[in-house]
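Student: the following comprises the amino acid sequence and a computationally predicted model.
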Amino acid sequence: MDDQDLILVCTVQSPTEAEIIRGALQSAGIACQIGGEGQAGLAGVLAIDILTHASDTKKARQLLKQIRRDKIERKRERVAAKKAKAAAKDSTSEAIQELKPSTDIKKKPK
């Protein structure tokens, strides 16, 4: 990659997040470079830049925006599922508590 043609697409704090973004961009056919990969013991302290060719910048930003939207939607779905599960558990508990104990004990015929 020609360093003069590179444009900043986004900045992250985690090397893991940078690698995930690199993988997503590359799988979409967008070449990219991670700036600040050699942070050694300062990983998570210094910002990590994700850079692409100027011609790919718009496409890369759109892809990252869509990935963020999808992530938010998945989180909403997980929260809704947890709430539904908790509500179902509560209603089951209430139904069990409302059952009256049976005192009809039937003897087995001999």
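Tutor: Arrived safely, thanks for sending. Fair warning: this is a prediction, and the values are worked out from it, not measured in the lab.
Student: alpha carbons only for contacts and neighbour counts from here, please
Tutor: OK.
Student: any idea how far the residue nearest the centre of the chain is from residue 10?
Tutor: The residue lying closest to the centre of the chain (CA atoms, centre = their mean) is residue 71, at 4.5 Å. Using CA to CA, to the nearest Å, we find residue 71 at a distance of 17 Å from residue 10.
Student: ditto for residue 4
Tutor: 17 Å.
Student: the more surrounded of those two?
Tutor: For the pair residue 4 and residue 10, the greater number of neighbours falls to residue 10 (16 against 8), based on other CA atoms under 10 Å.
Student: next up, a second structure to put side by side with the first:
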Amino acid sequence: MSDENLVPIYTTRDISKADVIRAALEGEGIRCEMENEHQGGFTGVTKVRLFVLEGDKDKAVEFIDVHEDGDETDDPA
């Protein structure tokens, strides 16, 4: 795999939380993409996943672990 491949690092059903994490990662200089961000009236029903470049995965996961309260997962499932 190339460092340019996007890999999943975080999964939640809370779109607001995912958006805050995405913004924080981008503030750290880590490019972050969100899957299922346009849920319409189904917020909380569909899982939202965050993706980063493979080369940034360890840094991103460490950043989330340090700042997260532990109720979500960095499991890409």
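Tutor: Now that the structure is in, tell me what you want to look at. The shown structure was predicted, so the numbers you read here are calculated from the model rather than taken from an experiment.
Student: and the TM-score between them?
Tutor: Superposed pair, TM-score by TM-score structural alignment, normalised by the length of structure 2: 0.80. Supporting alignment: 67 aligned residues with a CA RMSD of 1.5 Å.
Student: and the residue nearest to the centre of structure 1, what does it touch?
Tutor: By CA atoms under 8 Å, 6 or more residues apart in numbering, the contact list for residue 71 of structure 1 is empty.
Student: what's the helix or strand for it?
Tutor: Residue 71 of structure 1 belongs to helix 57-98 when assigned by DSSP states H and E.
Student: how many other residues sit next to residue 44 of structure 1?
Tutor: Neighbour tally, residue 44 of structure 1, other CA under 10 Å: 14.
Student: likewise residue 16 of structure 2?
Tutor: 14.
Student: distance check, it against residue 42 of structure 2.
Tutor: Distance from residue 16 of structure 2 to residue 42 of structure 2, by CA to CA: 13 Å.
Student: circling back to that earlier point, how far off centre is the helix holding residue 71 of structure 1?
Tutor: Here the centre of helix 57-98 of structure 1 is set off from its chain's centre by 11 Å, with CA atoms, centre = their mean, to the nearest Å.
Student: and stretch 54-73 of structure 1, by the same measure?
Tutor: 14 Å.
Student: how about residue 31 of structure 1: what's its closest non-neighbour residue?
Tutor: residue 52 (6.2 Å; CA to CA, 6 or more residues apart in numbering).
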